[in-house]
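# sequence? don't have it. structure:
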């Protein structure tokens, strides 16, 4: 058996199935498309479920892919063992009601024996216990030795996920030799020992699992196979673990070099090296597909992997940021197969660098918080940090529990690990509950999937009206022959001028009419198998399937949406010019009223930058650039310099929208004929919506005009209120502000004098607490500066004193506590004192020994809270 590298195996697999007349699809993004049941793509068939379920028609009835996948269900085991990994590639061939068991088995056998030259005597196969058909194909057609065909039960050789399509499997195994076995004479596939390695699973989807638990035969049978590329690499390179195959070993060696350690000498270091190696592969591919670090969803998975890798880099003794450098090795080994890694190299490195830097900051922040907490514990004589607090450090600051344990041990303290585990499990349960068991939903069919021909032709780029027959009517998720007055439903036409939502642009609105009635279209969306669904209600009359009707797109709304859409193309290019080429579209919304544009950028866009961006966009509008749209194949479009949107999948034939020589993008949306039709462009807001993602909201055309009218009205109202002319408005406003400041200063001075005069009366009410003078008082309507000043004055007037004052304002309480140096020496602590007082009134706070403040909400408890000051102070000074 000739040794083969990972890239050669992948290439041979693709070449083989191309020769077998399969459509070779590129790997889908790790971000699932229209599949809420998955956080990340975790198998070769996952992106193809829409084809298996009949929701969409595949590009060809036989397909093959090499799919990048992420699985994080057992992330804690990655590194601990040499088998687990989060990132892997799954090779697969698929048939959608084309070939079935005989061809699938023969293809698999031919590939592994003729293309990979695997020794036949080392191969074993398993089949489902009652699948005589598969057994006979292996035995009689392939000629596989009967003694190496093993029948296994449902747990091993039957594939199903909830309800829907399912079926038996046949798996192919490689015999690694007796030295890996258990010594049992009857050792064979199905045994728990490590001798037999399963490397290719052939799934024969021939049944449908019904709600009552029964299985019915599918009319259209499918094939779904999966072979792990890294696992096959282990066999072909005669190594024991995936971390020894050529492409991954390159990363292992580079990581070892950075750590100045030799892999294989120390189990502790080896674990950290494996974690870094695996995680950097996942991280590079995830960022390359447009995922950014965040605190939820797939962004949280990315952040967790990044931080875990960075943490183990620290454990290896690597002090400086290094993960972004490791990306070079990932690209060197996988860039040819996955060109998006090469295209996004600078971007991937930038995201990793920023996240490494942030983690370094949060790591120190976590250390500071832990130190403060342990100091408070020691003051209270406590020895065990609660699991809740340890989990907060882990969850909020990415603070590893092992590091928490290590630091606490140095202080003679422990952590409640059982409590930590409970908090971790509670979080997992919350995540499961939030995600729900939606796997079954992924297979759920809609009524249109029952029909062979529901595709709608869109002819609305230049036309807003067209005559077309009604193909399908759907009411309450059921097919119907007609729709009558006041009924809500969906209409599918043979041809339509209504744009269905896509590319960030919302669907058109308008009417569908005939002499028999009027259907009010409230939204237009894409449906099953290329259909375009007009959603709305029958305003009057009645439509039947087959009726010839006329479309009437709302022209005003279409034009306003087109203004916003064309503006986003100009904005995208301007953002790259002003902020840098790292900017990529991360999402958008285009409707008739505004545009929302999300971009990858790592800091707030300054006011000056926003002004420049807005000016440049308007300059391109004023230049009256011609907008052209034409269809071409994807290769021509890229040669033309068309910008493809991050994470989007495109067909072979694409639509290219060009605005003069300034902007060229792939886009299926509706646009204007000239940029001057946009009118004006105005940025309304800029904000951050996730780590590394900024959002710009803007308006165009008539919305800008209405915006100006509103501003004009505000100015008019202000001139009337301030009794001045428009050109003097700013000066008048400044004058009023200065007058207010002067009045506030005078009022503060008067209040201070009054408070000083009242001080003697308050001091007379002081209470002796074990030799310390306690002074308390309540105020109303006082600002915080005045409250602090009153407290300081009272403290300075009385030696060895503790002062606690409260103020009620706007149904809220503010407490201030201040302690003299003599009282501190006796044990008084302002922070601890005010914290306990505030609790009585439903509040919290704290601070330093000499000065602290707190807030509370229950104004009915302020007197009781102040009255507890004596009791609390008694516990401090003894």
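Cool, got the structure. Fair warning: this is a prediction, and the values are worked out from it, not measured in the lab.
# contacts, neighbours, all on C-alpha from now
OK.
# For residue 560, see how far away the nearest residue to residue 681 once chain neighbours are set aside is.
Distances taken as Cα to Cα, 6 or more residues apart in numbering put residue 700 closest to residue 681, at 4.6 Å, once the chain neighbours are dropped. According to Cα to Cα, to the nearest Å, residue 700 stands 8 Å off from residue 560.
# same thing with residue 56?
To residue 560, residue 56 is 32 Å away according to Cα to Cα.
# the strands in the stretch 401-550 of the chain, which residues?
Using DSSP state E, counting those that start in this stretch, the strands of the stretch 401-550 of the chain run over 414-415, 457-458, 467-475, 478-480, 482-484, 488-493, 495-496, 510-514, 517-526, 532-544, 548-553.
# let's bring in a second one:
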């Protein structure tokens, strides 16, 4: 058995199945497409679900892939053992109703023994207990020793999740030990002790399990195999775990170098080294597929692993940000198999660095909050932090539970772990609820997904907005019907259509479908998961039957406005790159007839000056009246031509490239103007942040841009009339009035302070004493917060040894302040406790330090009553 690198094994596997007439597909994005049951792709077959269910037709009946995957279910164990990881690659070969057991079992044996050269006396195969067919093939179509085939039960060798497609499987195992295993009992014991390692699972999807639990044979059984690339690499390289595999070890070695530690010396350090090594792979691949750190969904997964890695860098003594540099090693390891890593290197590093810096800030905030919690516990004589508080630190501030436990341990304190776990479980349930439930294959059991696959609609809407066609399908109320009549709402499918179906951020067309017997208003146009074009209609006259000849007519004015906005979106994208930098990538878009919305990757607010430049560049190129040309070419030709592709889009072999002169070039299936001059005018309406590292621009074009300018002009005219000045003098008039107002406010404030000053003398003449502590408590009117604090400060200075509690009814609310001298505090006075009780009477709350505290209330009429209890409160506090 020759030693093979991880990258070499991957290539050999894919080449092998290509030699067996499989279509090699590149790895799908880690972000699931049209599958709301998953946050992230977690298995090789996950992106292929629609092919297994028949919802979509595969590009080939035989496919092979190496799929990048993320699993975070046992993230807390990552690092603690050398077996767990969050990122892995899954080698797979798939048959969609083509070959079955007779082919895959001999192929698998051939690849393992002849291509990889694994010794046959180190291999075992397991099959499902009742799968005689698989046993016969292993025994007669390979040269495995039959005594090395073990029959196991459902738990080990039968694949099913609830009802739906399922079937037996056969696993191939490698024996790390010496001597032959002779019985099933010995085999199971060896597997439990990790002597025997399963590395390839061949799933034979041959049944459909119904609600009663009955297994029905599928007419076209499928093959779904999965071999963990990292796991087979450990076998081929003769190492004990994934962290010793060549590509992964190169990351581990770099972590050790950065931290100046040696792997294997101290277990605590090893845990941190493994966590960083694993997590840097996950975050690098996730960001390359367009995932950005956030507080929900897959963005939260990314934030969690990134911050976890950063935290363990601190534990190793790495004081500065380092992950953004470490990701270079992960990129270099995998750039040949995943060229997008190299293409997006700068962007990946920028995202990681920014999140590291944010974590530096939040972890410091978290430590301060935890210190406050500790002080509160010490004051109450409690040594266990409530689980909800620990969870708030974890969830809101990104503060790891391990760090909370560590800091509390130093103070002989702990966390209510059960309560923390309940909070964590609640969050998981909320996240699960946010993902739509689905059946085994993540598909919706809807009439729309049962449309015959052979039924297709040709789109002619790039060149024409009107066409004649035949009705091929009618749907109403989740049923296929033969007739739609006046008043019905339903779906019409035709053989041809000029209607653009919502896709790529562009909304669907509206318009009419009619004949001499009926008229239907097209309310929307969408595609189902099979890619069938659906016209959602309201029948306003007559009736329509199957196979009727009809005329389809798109609303031309609306389509024209959409086209202008769509082409303007492409031009905006290019202008953003020119002004802000090449790191800008599209993160989402929406185009309808009234506006356009464009989300893009950028790490700070776009300044007014930058927005002006962007808007100017777009308008300047509109006025150059560039021809807008579309060309069909291969994906490689498109990329070589400089066309911009979307971050995580999966493209077909042939793509449509839209070029606006020599200014902009993008892959796009949408509708566009014939030349940039048709857009007329472009105006940016707003710019804002929508997520960490993602900004959003909303804009208008054409007549909508003109209307926007006219609305602004009307506002300017109204402002000029209200201010009684010329339009050109509006700004100066506003500034002048603002300055006058500021002066008036100063005068009012000064008057209030004088009033407060006159009150000071009266208050000093009404000093009380409680257990030797002087007290001034009074209710005032129309004194603002600043003046109230100044007054309290002066009175405290005057009485020297005592307490001042003042309240003011101001602007319909209550403001309270309490101040105490140092000697009063030493006697037990605590201003925070005083104002908390006083404020409660006025329907409010507050608190603060022993020597100074503030509060507020909602009931000014209760102020006198509230301040009357100060003497009583003070009596309980003073020792």
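Ah, there it is. Note that the structure is predicted; figures quoted are calculated from it, not measured.
# Work out the TM-score between the chains.
Scored against TM-score structural alignment, normalised by the length of the first structure, the superposed chains reach a TM-score of 0.95; 878 aligned residues with a Cα RMSD of 2.5 Å.
# Quick one: residues contacting the spatially most central residue of the second structure.
Nearest residue to the geometric centre of the second structure (Cα atoms, centre = their mean): residue 299, 3.2 Å. Residue 299 of the second structure is in contact with 291, 292, 293, counting by Cα atoms under 8 Å, 6 or more residues apart in numbering.
# likewise residue 544 of the second structure?
483, 484, 485, 517, 518.
# For the fourth one, the count of nearby residues, please.
For residue 517 of the second structure, the neighbour count with other Cα atoms under 10 Å is 12.
# how about the nearest residue to it, chain neighbours excluded?
Nearest one to residue 517 of the second structure, counting by Cα to Cα, 6+ apart, is residue 542 at 5.6 Å.
# counterpart of the one helix or strand the residue nearest to the centre of the second structure maps to in the first structure, which residues?
Following DSSP states H and E, one finds residue 299 of the second structure within helix 297-315. Under TM-score structural alignment, the match for helix 297-315 of the second structure in the first structure covers residues 297-315.
# how close does the matching stretch sit to the second structure?
On superposition with the second structure, the mean distance recorded for stretch 297-315 of the first structure (mean Cα distance after the TM-score superposition for the first structure) is 1.0 Å.
# how near is the residue lying closest to residue 66 of the first structure once chain neighbours are set aside to residue 602 of the first structure?
Among residues not flanking residue 66 of the first structure along the chain, residue 91 sits closest, at 4.3 Å (Cα to Cα, 6+ apart). Between residue 91 of the first structure and residue 602 of the first structure the computed distance is 36 Å (Cα to Cα).
# The two: who's more crowded?
Neighbour count, other Cα under 10 Å: between residue 91 of the first structure and residue 602, residue 91 has more, with 26 against 17.
# Against which helices or strands is the helix or strand harbouring residue 774 of the first structure packed?
Element membership of residue 774 of the first structure [criterion: DSSP H and E] is strand 772-780. If contacts are counted by 3 or more Cα pairs under 8 Å, 6 or more residues apart in numbering; DSSP states H and E, strand 772-780 of the first structure sits against helix 729-763, strand 767-769, strand 801-809, helix 862-867.
# corresponding residue for residue 33 of the first structure in the second structure?
For residue 33 of the first structure, the residue aligned by TM-score structural alignment is residue 33.
# what comes up buried for the match of helix 297-315 of the second structure?
Across stretch 297-315 of the first structure, burial judged by 16 or more other Cα atoms under 10 Å covers 298-299, 301-313, 315.
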